[in-house]
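**Student:** Just need the structure, nothing else, for what follows:
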Amino acid sequence: MATTQECRAALDRLSDSMAGADGDVRAAAALDRSLSCRITDLDVTFSGRLRDGRIQVLDTRQGPPAEKAQIRLSLTGDDLVALVDGRLHFAKAWASGRVRLEASFRDLLRLRTLL
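**Tutor:** Here you go, the predicted model:
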């Protein structure tokens, strides 16, 4: 099982990857939205912002997020690490229910480029 530190490191790697992207991926990551990533097996939530093509984690807390973020991701720690490392395909994980992504329809349309 992935640890809280491994999950945070995975989010940092994802942020670095998004910041270095070009074209449509960079445009999709250029949103300015509140973001939460709930790690279900650890009962930990990382909260922050998606801004300037980066994920900025501002808070880590036990349990669910304190506030409802505009973009919400929920998955296990192992699945987060596997997604970021390229061992798990997002669309398959989402279709099977291993990953939940909640956002406005407009944001989902923009984010699909990242997925």
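**Student:** CA only for contacts and neighbour counts going forward, please
**Tutor:** OK.
**Student:** can you give me the strands in the protein?
**Tutor:** When assigned using DSSP state E, the strands of the chain occupy the ranges 33-39, 44-51, 54-62, 71-75, 100-102.
**Student:** out of the ones you listed, which comes closest to Ala19?
**Tutor:** Each of the strands of the chain has some distance to Ala19 by Cα to Cα; the shortest is strand 54-62, at 5.6 Å.
**Student:** For that closest one, give me every contacting residue.
**Tutor:** 11-12, 14-16, 18-19, 29-30, 43-50 (Cα atoms under 8 Å, 6 or more residues apart in numbering).
**Student:** next up, for comparison:
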Amino acid sequence: MASVDECRQALQDLAARLDRNADAVRERVDLDRTLACRVTDLDTAFHGRLTDGRLLDLTDGDDPKAKIALSTSSDDLLALVRGQLDVTKAIASRRVSIKANPFDLMKLRKLL
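**Tutor:** The predicted structure follows:
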């Protein structure tokens, strides 16, 4: 099981990667939504905002009102961010759950 610090670092790495590719991401996914990432086996969460192709204001804690909520285990979170776990297969096998309105899910598919 990964630690809270490893999960935080993985999300910060993802934010940095999105920031480096913000123009390309923005062309594919034009969203401005709050985002919560719930790590089920650690009983912890992180939240931020997905806007202009970037993941901003990433901080500890849950946002129960987040428009997009991802839930997964710590190990699966790390594997997703590292590209070792295909998100479509992870969702199909219920290793990852994403809750969002249908229009946002269609936009997110372009990113995933």
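**Student:** Please state their TM-score.
**Tutor:** Once the chains are laid over each other, their TM-score by TM-score structural alignment, normalised by the length of structure 2 reads 0.88; 111 aligned residues with a Cα RMSD of 1.7 Å.
**Student:** re the thing from before, quick one: buried ones out of the contacts of strand 54-62 of structure 1?
**Tutor:** When burial is judged by neighbour count using 16 or more other Cα atoms under 10 Å, the buried members of those are 11-12, 14-15, 18-19, 29-30, 44-50.
**Student:** quick one: contacts for the nearest residue to Thr34 of structure 2 once chain neighbours are set aside?
**Tutor:** When the adjacent residues along the chain are set aside, Thr34 of structure 2 lies closest to Arg49, with 4.3 Å between them (Cα to Cα, 6 or more residues apart in numbering). Taking Cα under 8 Å, 6+ apart, we find Arg49 of structure 2 in contact with 32-35, 55-58.
**Student:** Including distance to Ala79 of structure 2, could these go into JSON lines?
**Tutor:** Putting the contacts of Arg49 of structure 2 into JSON lines (distance: Cα to Cα, whole Å) gives the following:
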{"residue": "Asp32", "distance to Ala79 of structure 2": "25"}
{"residue": "Arg33", "distance to Ala79 of structure 2": "24"}
{"residue": "Thr34", "distance to Ala79 of structure 2": "23"}
{"residue": "Leu35", "distance to Ala79 of structure 2": "19"}
{"residue": "Leu55", "distance to Ala79 of structure 2": "18"}
{"residue": "Leu56", "distance to Ala79 of structure 2": "21"}
{"residue": "Asp57", "distance to Ala79 of structure 2": "22"}
{"residue": "Leu58", "distance to Ala79 of structure 2": "19"}
